[in-house]
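Trainee: Using only what follows, build the 3D model:
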Amino acid sequence: MSKNTIKVRFAPSPTGELHLGGARTALFNWLFAQRQNGSFFLRIEDTDKERSKTQYTEQIIDSMKWLGLNWKTPVVYQSGRTERYKHYLNILFKNDLCYRCFCSKDELQQSKVDGHFLYPGTCRNLSEHEIKTKLNQGITFTIRIKIGSGKTMFNDLVYGKNVTDHNELDDFIIIRSDGTPTYNFSVVVDDYEMEISHVIRGDDHLSNTSKQIIIYRALGLKPPQFAHLPMILGPDKKRLSKRHGAPGVQSFADQGYFPDGLLNYLALLGWNPKNDDEIFSLTQLSNKFSLKQVQKKGAIWDEQKLHWISGQHMMQKSSKFILDQVRAINPEWGKGSDIAVLIRILDLMKPRCKSLKEVISLSEPFFISPVVFNDGEKARAWPNQKTASNLIGCLKKLEQIAFWNAQQIESEIKQYVSTKSFSLGKIIMPLRLALFGSLNGPSVYDIIEILGKKEVNKRINFALETFSNI
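Mentor: Prediction:
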């Protein structure tokens, strides 16, 4: 590997869907590679046979594609690299740097009860005869690396100098009893053979790093540089998890969020742009990203902030683009309406929505007459029968409009109110409720224009009949 070659990887385990913390790690690796003109790889760490599932592998890959975090092919699967792990294990055996451990789980537990919180090295100095006898007896074993005295030091690109005294470590397991490599061993072999220059991952792996450097040195290999990212925390300042209601990446895709909005928010969880800017495209992020601006303090998940950022990205999209995306989710949306009308509806709804599913649900009153009304909103908008008489007068005024557009509609309604003894709100609220079924929504004048005179007449009369008993 040449000195200036930057290679990074995202290496999830397919034991569940891609979660937000994993997506943020993938993003930071991808941004770093883009900024440094390097390469970004995807590696599936599927050596845990019991927990690894093909469905999760497929879901992770689909989520990465949806996010737009493209990697240099092919995808690397640890499950297909067994012979490479054996090769490096043989090097350790050849140099007497690892050994078989025949201790059972019960024996290890008893050792802890006896006060040995670290593995005491019971099998470290077994003779060849003792080893052969145990093998002939069919006793299962793990393989442990031999750790000498001293300290392991490295400079983390986020957290700075890190020192681990070997007295704090035991001869940890590198090969399980079923013959599969542990995380710490396989990741060293893979990162070396993939020529990974920088390992960028969550700070929950800080404690693994010294162990991995020990393996690198035992194999005579040069370790990569390390950068550990702060955890994403829930509102209670504990690691973000499902109990905080945090969905996986697939959930955001299913709800019709735009990936650039989610990536924008994830980038701000631990990375500081050094100014007040908050809205970034993926290209802008890759041009600005630096590990020097990654913070050590855990970032707190703020769903409202995510919604705001997603809404900002929604507003940046053209309504024609949003229409195509909505139709991809729901081909029946707006069916029978002119494209110009649908574009107008989307122009009105964009500032109010954070996802495509929300566009679909909140725009429904443009296509379906409201028949059910919230009691609280009804009480606010339609307090008594005087409201009905006011609305009847307004409807007569609307029926006389020759040039049906929002500007003319607004002018006529305001002129009507000016001749009465009530405020504009006394007519706007019942109008909005009757026409849109809710007191929330875009401008009532725009709603009236889009619905058209005939539909407006029908909906107001339905409301008058429905609320006649108030």
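Trainee: all contacts plus neighbour counts: C-alpha atoms, from now on.
Mentor: Fine.
Trainee: most distant residue from the middle of the chain?
Mentor: Thr419 (54.8 Å; Cα atoms, centre = their mean).
Trainee: Quick one: the strands in this protein, in order.
Mentor: 7-10, 39-44, 76-77, 98-101, 142-145, 151-156, 160-165, 173-175, 198-202, 225-229, 232-233, 299-300 (DSSP state E).
Trainee: quick one more, to check against the first:
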Amino acid sequence: MTLTTRFAPSPTGYLHVGGARTALYSWLYAKKNGGEFVLRIEDTDLERSTQESVDAILEGMNWLGLDWTQGPFYQTKRFDRYKEVIQQLLDAGHAYRCYCTPEEVDQMREEQKVRGEKPRYNGLWRDRTDHPEDKPFVIRFKNPLEGTVVIEDLIKGRIEISNTELDDLIIARSDGTPTYNLTVVVDDWDMKMTHVIRGDDHINNTPRQMNILAALGASIPQYAHVPMILGDDGKRLSKRHGAVSVMQYRDEGYLPEALLNYLVRLGWSHGDEEIFSKEQMLELFDLSGCNRAPSAFNTEKLQWLNQHYMRSLPAEYVAEHLAWHMQQAGLNTEHGPALTDVIAIQADRVKTLKEMAQISEYFYADFDALDEKAAKKHLRPVAQQPLEVVRDKLAALTDWTVEAIQAAIHGTAEELEVGMGKVGMPLRVAVTGGGNSPSLDVTLVLIEKDKVVERINRAIAFIEARAAE
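Mentor: Reported below is the predicted structural model:
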């Protein structure tokens, strides 16, 4: 039998990082073992499921490069199949009609609490045949009353649950729609699932699903429950921790390679190694290397990985992602230096592509105002002569090269017998609008000579205006 895994999100929101990690582990396990990776959209919650959420999930999967070999399958398209299996369970005596109202079940549980018992449905209609007419009912699965369910979990190890701990769960609501535990079982059965890798918040569902599979005579997949992800503060990861949507990380300027690398290490390890390409993940990943304890999110480590990939991946590839951030910032990169050249001088200076776009605006657009602090410090009357001299030297250049620009700046300092800072800092503020940039020669060479001269003239005018005040 072909090894088959699946990722089965509910389209009630974006693709969050916990789901993305589950998808990654399932994808890696299937790919490494030459298996099938199924994408299934569990959209039976009609009130909360939206097409917008479906699109967000698909967008996140595509951005991460987690391609599926089957699907996407939608549970809302399979209602006839679910009804067929529910009837099969009824006919075989593994399910029954329950006519208890929600209020009666609530009262049942309250009375159990008073007696110090575990609140649960008590099986009132389990063996009754005096079915009332024209009264709504749900369908419940007849869970075994004895024995235990054993999960040989591939991450957490052996887990045993007594059937006495499980009640007869509802598999069809009063309107006939199937419930989660039923649809998952039917899908995993029909799609020949061999391995189910999912968050450990599903551990309580697993014995129930195994019992339904056994009642259907279906093969039971192997389960691997991945511990939850905690925030930097040690609490369960949630919206309050900031970016938890996969596409929000894209918006914040992270490369998909950085997020994938971070997520694979967030609960799995291979020695002390921290950096893994997708090819290395496929070679090395195994469920036996997954941790049993929760993992804590560390934003600084993600930023470190992102910086590594901005520097080490081919500049042409990084430029494709940077172009999107430039567009978001309203910058037209058709006129100006190649993005690959910008990456070469800026990648060491930032942690994200969004930051790179922000500090690179002066390459593609004129600035309306100078940085106030930098201008006050460096564009003083004493800076006017150095700017005029360096402007003339730069304007006279016939070769706009790093070497020629560097020679012009050094020549100005020597001619005026001043330190390089007396020339360089005013020039930097004049051309970039602020006090920070890469080395001036590699910065200026990426800006047209006429534009550099024009900006120096504006800075000189600024100094003269300030002096006349």
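Trainee: Any idea what the TM-score is?
Mentor: Scored by TM-score structural alignment, normalised by the length of structure 2, the superposition of the two chains gives a TM-score of 0.87; 459 aligned residues with a Cα RMSD of 2.9 Å.
Trainee: before we move on, the earlier item: which one of the strands of structure 1 lies nearest to Arg124 of structure 1?
Mentor: Nearest of the strands of structure 1 to Arg124 of structure 1, taken as Cα to Cα: strand 98-101 at 6.3 Å.
Trainee: Output the strands of structure 1 in a markdown table; the columns should cover distance to Tyr216 of structure 1 and mean neighbour count.
Mentor: Converted to a markdown table, the strands of structure 1 look like this (distance: least, Cα to Cα, whole Å; neighbours: other Cα atoms under 10 Å):
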| stretch | distance to Tyr216 of structure 1 | mean neighbour count |
| --- | --- | --- |
| strand 7-10 | 17 | 24 |
| strand 39-44 | 19 | 21 |
| strand 76-77 | 20 | 16 |
| strand 98-101 | 13 | 22 |
| strand 142-145 | 11 | 22 |
| strand 151-156 | 11 | 15 |
| strand 160-165 | 15 | 12 |
| strand 173-175 | 12 | 22 |
| strand 198-202 | 14 | 22 |
| strand 225-229 | 12 | 22 |
| strand 232-233 | 29 | 22 |
| strand 299-300 | 32 | 20 |
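Trainee: For Val326 of structure 1, see how far away the residue farthest from the centre of structure 1 is.
Mentor: Applying Cα to Cα, to the nearest Å, the value for Thr419 of structure 1 to Val326 of structure 1 is 43 Å.
Trainee: do Ser290 of structure 1 as well
Mentor: Ser290 of structure 1 is 35 Å from Val326 of structure 1, by Cα to Cα.
Trainee: Compare these two (neighbour count), which wins?
Mentor: Val326 (20 against 17; other Cα atoms under 10 Å).
Trainee: contacting residues for Val54 of structure 2?
Mentor: Shown in contact with Val54 of structure 2 (Cα atoms under 8 Å, 6 or more residues apart in numbering): Pro11, Ile41.
Trainee: what lines up against it once you look at structure 1?
Mentor: Matched to structure 1 by TM-score structural alignment, Val54 of structure 2 sits across from Thr57.
Trainee: And Val38 of structure 2, by the same measure?
Mentor: Per TM-score structural alignment, Val38 of structure 2 is aligned with Phe41.
Trainee: Tell me if I'm right that its match and Phe10 touch.
Mentor: Yes: counting by Cα atoms under 8 Å, Phe41 of structure 1 touches Phe10, with 6.4 Å between them.
Trainee: And the helices in the stretch 251-400 of structure 2, which stretches?
Mentor: 256-265, 278-284, 299-312, 315-328, 339-346, 353-359, 372-378, 384-395 (DSSP state H, counting those that start in this stretch).
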